[in-house]
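Asks: one predicted model, sequence on top.
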Amino acid sequence: MRYLRAVLFQLHWLLGLGAGLVLAVAGVTGALLSYEDAIGEAFDADLIRVASHSEDRLAPDALLARFLAQRPDTVASLTIAAEPGTAAMVRLGRDSATGQRPPSLYLDPHDGTVRGAARTEEVFATIRRLHRWLLLPGDGKGWGRTLTGASLVALLVLLCTGLYLRWPKVMSLRIWLKPHLRQWGRPTYWSLHSVAGTWVLPVYIVIALSGLWWSYDGYREAVTAFLTGGETITRMADGKPPAGQEIKPPARKAMPEADRGTRPAGRKEEGLGSSGAPSLDTAWAAFRAADAGRFTRATLLLPAGFGGPVRIRSENRNGWRDDTRIEAATGRILVREVGGERPLGVRIAGNMLDVHSGRIFGVLGPPIFLVAALLMPLFLITGLLLYIGRRAAKARRRADSIMPAGPATPALGRRA
């Protein structure tokens, strides 16, 4: 037992020193990303709030036509808010030369006037690349993804070994949960390291297991199959799978909605409102009738090849996301997924970003996950201090063991 404890102790500090910096960076950047929308809304408040108009808000087709008359850009998506006095937003396609996406633009929903560009998108795009790929070359196909994935595996091992190493002989909530900060030094560092680790352990387990979703394709496929029980996530409006569709776990090779990275240059995108694009007004009217005023904002996405249905992703007042696919010409609803009505496993698989950030756990989830993420550097700092203190103590013991003993000190005393 003592040998096992010694091995786990060595493994714990080796992994902590090796992966600690990556985890600390991921924790701080993840905390910022979890409040990206709130931070963006605070910086762009003057662009988002629109003065009251006497005229009604424009329908999607008219809004896009007004925008394209001002700027002939490629529009990848159009976001419309339910609250009056709130600007619409167009997300632009990527530049064909660089593969980069310009910042999104706010539009006056009454006349389509461009109010300005989102001020924080480029900053958060960099933070996201740092969080997921450490800003290393290759992005999702480079060493950055490998390092962050390995660090998440290391985090799980650190949690398990740390729990074993601090398991007390006497069970007490005071021992488990109360830090002892009276004597500054190694005892305090150890108390902060172990007690804070116990408090955030469940959160870190969720963060690690959900973070691996973007690190390893095989892991994502296995977890999807486990959570959904082999069912497809997409269902028809009546709850049945589309005719002729095979019931199997959905292929999710591409990154989910959180993926806002770069795309190879040279690929030209066709946009909403462009020549040949389907009309959105009929689909929008059908969505409004089916939604019955539950959405807070809805995003209309480009149909695949202009021949597929219009896809509308909406956020509900209850915090869930809905997904609706509507035939553009007729307004017939082909797929209507209401987030809160799906099985729990399907909801988790379809909203892994919300699991990773804590939003899926309700109002208290995001702030709890925020605090836990910001504590990541604490474990790196206290772990380093404990390591340095332990090495210094060993050096002192080694020096004491080789110090010569004899009558030298008494002799000096007699001469004095």
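Replies: Thanks, I have the structure now.
Asks: drop to CA atoms for contacts and neighbour counts, all remaining ones
Replies: Will do.
Asks: Ala150 versus the residue nearest to Thr86 when sequence neighbours are not counted, what's the distance?
Replies: In space, Thr86 comes closest to Arg49 once its chain neighbours are excluded; the distance is 5.1 Å by Cα to Cα, 6 or more residues apart in numbering. Here the criterion is Cα to Cα, to the nearest Å. By it, Arg49 lies 43 Å from Ala150.
Asks: comparison target, given below:
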Amino acid sequence: MYAPQSTPASPDGDVIAERRTLWRWHFYAGLFVMPLLIVLAITGTLYCFQPQIEPMLYRDRMIVADTHGPRLSQDALLAKAIAAEPRDAKPTLAQIETDRTRSAEFVFRLRSGESESVYINPYDGTVLGTLSVEHRLMKQIRNLHRGLMLGKTGELLMELAGCWTLVMIGTGIALWWPWGGKNRRASGVWLPRVSLKGRAWWRDLHAVGGAWLAIGALFFVLSGLPWSGSWGKQFKALATTASLGYPKGAWGEAHVHSTAPGNASQEGGEHAMHAMHGNDPAMKLDDLPLHQTPWAVGATAVPSSADSAAASRVSLDDVVALAAKQGVADDYGIALPASPTGVYTVSSFPADPRDERTLHIDQYSGRVLSDISYGSYGAVAQAISYGTSLHMGRYFGMANQIVCSAISLGLAALSVTGFVMWLKRRPSRKLGAPSRPAKRPPMRAWRSGLALVGIAFPLMGMTMLAVWCLDRITFGRQSGAQAQA
């Protein structure tokens, strides 16, 4: 991985020992992170351009000619989609867009358990084709990005990769830091020295590139971890419980964050609402068949409609009109009721986090049971919403996509340069880890920092302890060893 740059003529022994220790931690972090970082960088870049890639790949199904005529109603389009699907297929989602060149999309749950999108021409009702939700390209890329398509095991690996990237960034910046003080020039610190040859040139390229990309890499890690499968879920639950995420009890047609009507306490109000609507407290928004949901509301409970056999269901067009009245007009999903006590759930996940909105609507009366907007979020959830939009390259449009891609591909390039440096210094048939310094440096600040990281991310803490033990058992102490930089 990274090799420390040359030190002053008569360096202090503690400085040499500290730098070599940092180098060892940087090496071990990079050894684990490199292949996963390349996967994250490539898949992240591709997924960042999903809005451009999918309409190009599936143009025959997603794109239609604007006839400048009237569009069919949502209920008529849904009826066309139902007629095109097998009899036992259940409609689960309507995707609403006002772009007149986009087809209407409805998602169905098939008997096999998989989901399928049906695309309809909104002007004449022609069925344009279908597309598997689970097997479409961008879904596969997203699964690779989040968990290598290995389920829970892959999610844990990617979470660990993010955590170890924090160690790699911290130790890398410490090794890059111009220890020579004012005598150091911009070349070799802010610009690579092109006059160098061999491994020294690769080292300069790696060190300088890492310094420029450090802030972007840190942002990617911190904005991505809240979505991770293990730590992210626990953090979301903690933030929700502490009212740092979504505050409980946003009931009613207005932005009300108190009890259900007629109840004296929030807790009593929630139980009353469950009893009134037959709500299953285990049903969360993340369980609904929506393409994407805002982070802040994923762990919130989904209310239920009052089971009324005599009442007719509110039409899909009425739900669209109600959503527009509430300020949700374009590019959102409507999860359809799956049972007599189910609700319509309107979920808007736009590029600007301030426009995020979630509505739960009684399927019989059309009454808004829950209305959650960005203003309902706690401080942590609001920050994560902004981080997510920037992370996905959505907030500033194409400019955001280009910046995210440059950072991602730059991190992939750092992995390549680190690998080349390792090959050039690695002895034959040996790991080539930097030797342990003969003198153990105090490094109290670093030890405290790593301990805090291990506490904040327990899975990371366990692997750090495992690496430390394995290193001491396998390699032992090599006193006085000095590797060539």
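Replies: Now that the structure is in, tell me what you want to look at. None of these values were measured; they are calculated from a predicted model.
Asks: superposed, what's their TM-score?
Replies: TM-score for the superposed chains, counting by TM-score structural alignment, normalised by the length of structure 1: 0.76, backed by 369 aligned residues with a Cα RMSD of 3.6 Å.
Asks: got the contact list for the counterpart of the residue nearest to Thr86 of structure 1 in structure 2?
Replies: For Arg49 of structure 1, the aligned residue in structure 2 is Ile63 (criterion: TM-score structural alignment). By Cα atoms under 8 Å, 6 or more residues apart in numbering, the contact set of Ile63 of structure 2 is Pro55, Thr101, Arg102, Ser103.
Asks: now do Leu369 of structure 2
Replies: Neighbouring residues of Leu369 of structure 2 by Cα under 8 Å, 6+ apart: Trp251, Gly252, Glu253, Pro303, Leu359, His360, Ile361, Asp362.
Asks: just name the closest of these to Trp212 of structure 2, please.
Replies: Taking Cα to Cα as the measure, Trp212 of structure 2 sits nearest to Leu359 out of the contacts of Leu369 of structure 2, at 42.3 Å.
Asks: ok, and the most crowded of the contacts of Ile63 of structure 2?
Replies: Highest neighbour count within these, by other Cα atoms under 10 Å: Ser103, with 28 neighbours.
Asks: can you classify Asp111 of structure 1 as helix, strand or coil?
Replies: Secondary structure assignment for Asp111 of structure 1 (DSSP: H, G, I helix; E, B strand; the rest coil): coil.
Asks: doesn't Leu58 make contact with it?
Replies: Yes - using Cα atoms under 8 Å, Asp111 of structure 1 is in contact with Leu58, at 6.9 Å.
Asks: re the thing from before, do you know how far the match of Arg49 of structure 1 is from Trp164 of structure 2?
Replies: Ile63 of structure 2 is 42 Å from Trp164 of structure 2, where distance means Cα to Cα.
Asks: try Leu465 of structure 2
Replies: Taking Cα to Cα as the criterion, Leu465 of structure 2 is separated from Trp164 of structure 2 by 13 Å.
Asks: between those two, who's got more neighbours?
Replies: With other Cα under 10 Å as the criterion, Leu465 of structure 2 and Trp164 differ in neighbour count, and Trp164 comes out ahead with 25 against 13.
Asks: how about the more buried one, what's its match in structure 1?
Replies: Counting by TM-score structural alignment, Trp164 of structure 2 corresponds to Ala154 in structure 1.
Asks: pretty sure that match is in a strand, no?
Replies: No - with three-state DSSP as the criterion, Ala154 of structure 1 is assigned helix and is not in a strand.
Asks: Ser52 of structure 1 belongs to a helix?
Replies: No - per three-state DSSP, Ser52 of structure 1 lies outside any helix segment and is coil.
Asks: for it, which residues are in contact?
Replies: Neighbour list for Ser52 of structure 1: Gly85 [criterion: Cα under 8 Å, 6+ apart].
Asks: and the aligned partner of Leu130 of structure 1 in structure 2, what element?
Replies: With TM-score structural alignment as the criterion, the equivalent of Leu130 of structure 1 in structure 2 is Leu144. For Leu144 of structure 2, the enclosing helix or strand under DSSP states H and E is helix 137-147.
Asks: same check, this time on Phe379 of structure 1
Replies: Remark: Phe379 of structure 1 resides in helix 376-402, with elements defined by DSSP H and E.
Asks: can you point out the buried residues in that helix?
Replies: Within helix 376-402 of structure 1, the residues that qualify as buried are Met376, Pro377, Leu378, Phe379, Leu380, Ile381, Thr382, Gly383, Leu384, Leu385, Leu386, counting by 16 or more other Cα atoms under 10 Å.
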